[in-house]
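In: missing the sequence, but the structure's below:
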């Protein structure tokens, strides 16, 4: 009988890809989330999808649901795909199953997730990071901007590229940092945007992929993923190896800017699965790497999220004159949502997006905020008491 693996955060496009890799490697993947996650549920190549309560809205029920799932499935590994990783890590420490979780402990996760702490970590490790200052009030924000010149400002706890580049005076005046909601001011680096994703076990990287994108949402999130040059991959790998010694076991991804001199600058870190997962194409080698049983290298295929390429990429070509580039991406790239004989994740993803859109309207949020509001973590204490049995 195949060993079972539980992937949480089934809403993420990366989750079915990880499940396909694990299945191809001979494991029995199961997925779970606190939303319907139709993109995974309607797939015939991912695995069964289970439900748990929101760790933000009902933490004690979330904990009870996880206990029941783990007792019933007895997975040898639990692999987070989204920001539920922070809640899972705290729960695993409190209840003694951290050895099953592909993620570091809460303290390391907080260091990687917080923009200022990650900058401090990079400085300590002598890794290239732009000058970064933390501000907790409006006067400090203005002082930092005046002193640093051209900057990027963003909340310490933020996601989806929620940054303001070269902010105007009126925008700065509208920002209200506080002790409980600090912001960072970071020296702006002008250059090519690159990302890398790594899977590490016991401080050793088992899978590594660097990628760029010519197709991004206004906030910066990519929806097409192209491999970078071998030289750039080789330049980034030592940086990832050094960070892996801090992460030790888990997945992490970094946003990087390459300046005109070819110098890479780390900007921020996501301690979870990201779009870099797609670079491995659902391979068995990547499934084994997730389990710490081997190493995986990405392939050379360009990939994209088809609905986003049509919804955002196609209209943008009118203003940019990039119609031929868009056609080339659509023709040569592979859709990460679907596989031959497994097309239902596409309508599933569209319905998931509609559901998040309706939630955003009800709550007066942006779509991106609605997509993580029920699982995100913004630095608040994760006291073990929150996991008390309901």
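Out: That came in fine, so what should we check first? Bear in mind that the values here come from a model prediction, so they are computed numbers and not experimental data.
In: Every contact and neighbour count from this point should use C-alpha atoms.
Out: Noted.
In: so how far is stretch 129-141 off the chain centroid?
Out: 24 Å (C-alpha atoms, centre = their mean, to the nearest Å).
In: Please report the separation between the first and final residues of it.
Out: Stretch 129-141 has its terminal residues 19 Å apart, counting by C-alpha to C-alpha, to the nearest Å.
In: Same check on stretch 91-101?
Out: Chord length of stretch 91-101, first to last residue, is 10 Å (C-alpha to C-alpha).
In: in that stretch, what counts as buried?
Out: Using 16 or more other C-alpha atoms under 10 Å as the burial criterion, the residues of stretch 91-101 that qualify are 91-92, 98, 101.
In: Show me the residue at the heart of the chain, geometrically.
Out: Per C-alpha atoms, centre = their mean, the C-alpha nearest to the average position across the chain is that of residue 274, at 3.9 Å.
In: I'd like to know which of the buried residues of stretch 91-101 are part of helices.
Out: Taking DSSP state H, the ones among the buried residues of stretch 91-101 that sit in helices are 91-92.
In: here comes the other one, which I'd like you to weigh against the first:
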């Protein structure tokens, strides 16, 4: 029997460690958790925090079928709250009319979601609100690239991209000539600035930040995608997020990438309007579930000094020079022993034991789509701006 006040929750992208951790947090608070994925053996399927797993179509390649199946599961299992984790968020927002009114979709309207996801549109939104930005420009063709008036190095990346994929550091006068341009996914040129990088994670409802954490970029794949996380506080960043979220009346999970210059000025590089690794810094006693259900009466934050890592990622990449960010191998070994692994859990041991099995389907996608392991992990849950008719 469910506990009083508990909800039936559906969480997407069950292969993700974010989903695994969120499922554990929701289950520990008494909620009934169903997870879905387009692969058959996602790691969250093996967790005792989930009451059911359902294989569904790929949101990238079969978006209408995906949403119809989610709607069927919502009705059949009497789901109260649907929490999307990755870029299926945009697709669900676009096709939200497919879902019954009895279930709350934990996201914002499609226009808001898209303006945050699209890296150029996000910078435009900031500029329109008078929020300081780094210099930026949209690039749709080689002619646009050659016409840029940047006189300092700049980043060049697709407007719809994730996981720091395809990020070029370009020096004026030495422009790349092999960029592939898509009519639905242009590129953004953005000033490259040195400073201290931070990543945030917040859970918001109706323009209010109900849960929040922040971590510096430490161990990271190629210096960009974090695989170890230290919960810290930064009042300026929290104030920035609180103000911005209120302006948009945003509902959902959201992460921002910040850089702080030597004078303490903050600039926001990009936004991820979906789940990010910050969720893994919360413990069951923090009761972050109350932020999702709207029951929080104060800002929920992780315990000070919380340190987590994706042990699998640290083992594969963390020891490399590009990922250590200046740390020695001795420091890596020390930190590897000190950080808590987000997958290993003494109350939920099976996911850690089944990691190899869970990655069989990911490995298959490497061959199917001819991409690397990191790209294959997300490939069939990405959305690159292609319109989907309701």
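Out: Now that the structure is in, tell me what you want to look at. No experiment lies behind these values; they were computed from the predicted model shown.
In: Map the residue nearest to the centre of structure 1 onto structure 2.
Out: Alignment note: residue 274 of structure 1 maps to residue 276 in structure 2; criterion TM-score structural alignment.
In: cool, residue 78 of structure 1 as well?
Out: Taking TM-score structural alignment, the alignment pairs residue 78 of structure 1 with residue 82 from structure 2.
In: what's the one helix or strand that match maps to packed up against?
Out: Secondary structure from DSSP states H and E places residue 82 of structure 2 in strand 81-83. Where contact means 3 or more C-alpha pairs under 8 Å, 6 or more residues apart in numbering; DSSP states H and E, strand 81-83 of structure 2 is packed against strand 8-11, strand 104-105.
In: Would you mind listing the buried residues in it?
Out: For strand 81-83 of structure 2, burial by neighbour count (16+ other C-alpha under 10 Å) applies to 81-83.
In: Spit out the contact partners of the match of residue 274 of structure 1.
Out: Contacts for residue 276 of structure 2 (C-alpha atoms under 8 Å, 6 or more residues apart in numbering) come out as 18, 85, 201, 253-255.
In: Ok, residue 369 of structure 2 next?
Out: Counting by C-alpha under 8 Å, 6+ apart, residue 369 of structure 2 touches residue 376.
In: Now do the strands in the stretch 251-390 of structure 1.
Out: 264-270, 303-304, 334-335 (DSSP state E, counting those that start in this stretch).
In: Would you mind telling me which of those strands is nearest residue 70 of structure 1?
Out: strand 264-270 (25.5 Å; C-alpha to C-alpha).
In: For the match of residue 274 of structure 1, give its distance to residue 87 of structure 2.
Out: For residue 276 of structure 2, the distance to residue 87 of structure 2 - C-alpha to C-alpha - is 11 Å.
In: Same check on residue 93 of structure 2?
Out: 10 Å.
In: do the same with residue 143 of structure 2
Out: To residue 87 of structure 2, residue 143 of structure 2 is 30 Å away according to C-alpha to C-alpha.
In: Have a look at these two and say which one is more surrounded.
Out: Legend: neighbour count by other C-alpha atoms under 10 Å for residue 143 of structure 2 and residue 87, higher for residue 87 (24 against 9).
In: Which residue of structure 2 is paired with residue 119 of structure 1 in the alignment?
Out: In structure 2, the residue matched to residue 119 of structure 1 (TM-score structural alignment) is residue 123.
In: quick one, helices of the stretch 1-150 of structure 2?
Out: Ranges of helices in the stretch 1-150 of structure 2, per DSSP state H, counting those that start in this stretch, are 17-28, 63-76, 88-94, 110-117, 119-128, 142-146.
In: Out of those, which is closest to residue 382 of structure 2?
Out: Closest approach to residue 382 of structure 2 among those (C-alpha to C-alpha): helix 88-94, 6.8 Å.
In: Check how far that closest one sits from its aligned residues in structure 1, on average.
Out: Following the fit onto structure 1, the mean deviation recorded for helix 88-94 of structure 2 is 1.4 Å by mean C-alpha distance after the TM-score superposition for structure 1.
In: Contacts for that helix, please.
Out: Here helix 88-94 of structure 2 makes contact (C-alpha under 8 Å, 6+ apart) with 59-60, 63, 67, 107-110, 113-114, 274, 381-383, 388, 390.
In: swap in stretch 373-385 of structure 2?
Out: With C-alpha under 8 Å, 6+ apart as the test, stretch 373-385 of structure 2 has contacts from 13, 38, 58-61, 86-88, 90-91, 160-161, 184-185, 362-363, 365-366, 369.
In: Among those residues, the buried ones, what's the ChimeraX command?
Out: The buried subset of the contacts of stretch 373-385 of structure 2, as determined by 16+ other C-alpha under 10 Å, is captured in ChimeraX by this line:
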select :13,38,58,59,60,86,87,88,90,91,160,161,185,362,365,366
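In: buried sites along stretch 321-336 of structure 2?
Out: 321-325, 332, 336.
In: can you pull the contacts of residue 47 of structure 2?
Out: By C-alpha under 8 Å, 6+ apart, the contact list for residue 47 of structure 2 reads 20, 348-351.
In: re earlier: using neighbour counts, trim the contacts of helix 88-94 of structure 2 to the buried set.
Out: With burial judged by 16+ other C-alpha under 10 Å, the buried subset of the contacts of helix 88-94 of structure 2 is 59-60, 63, 67, 107-108, 110, 113-114, 274, 381-383.
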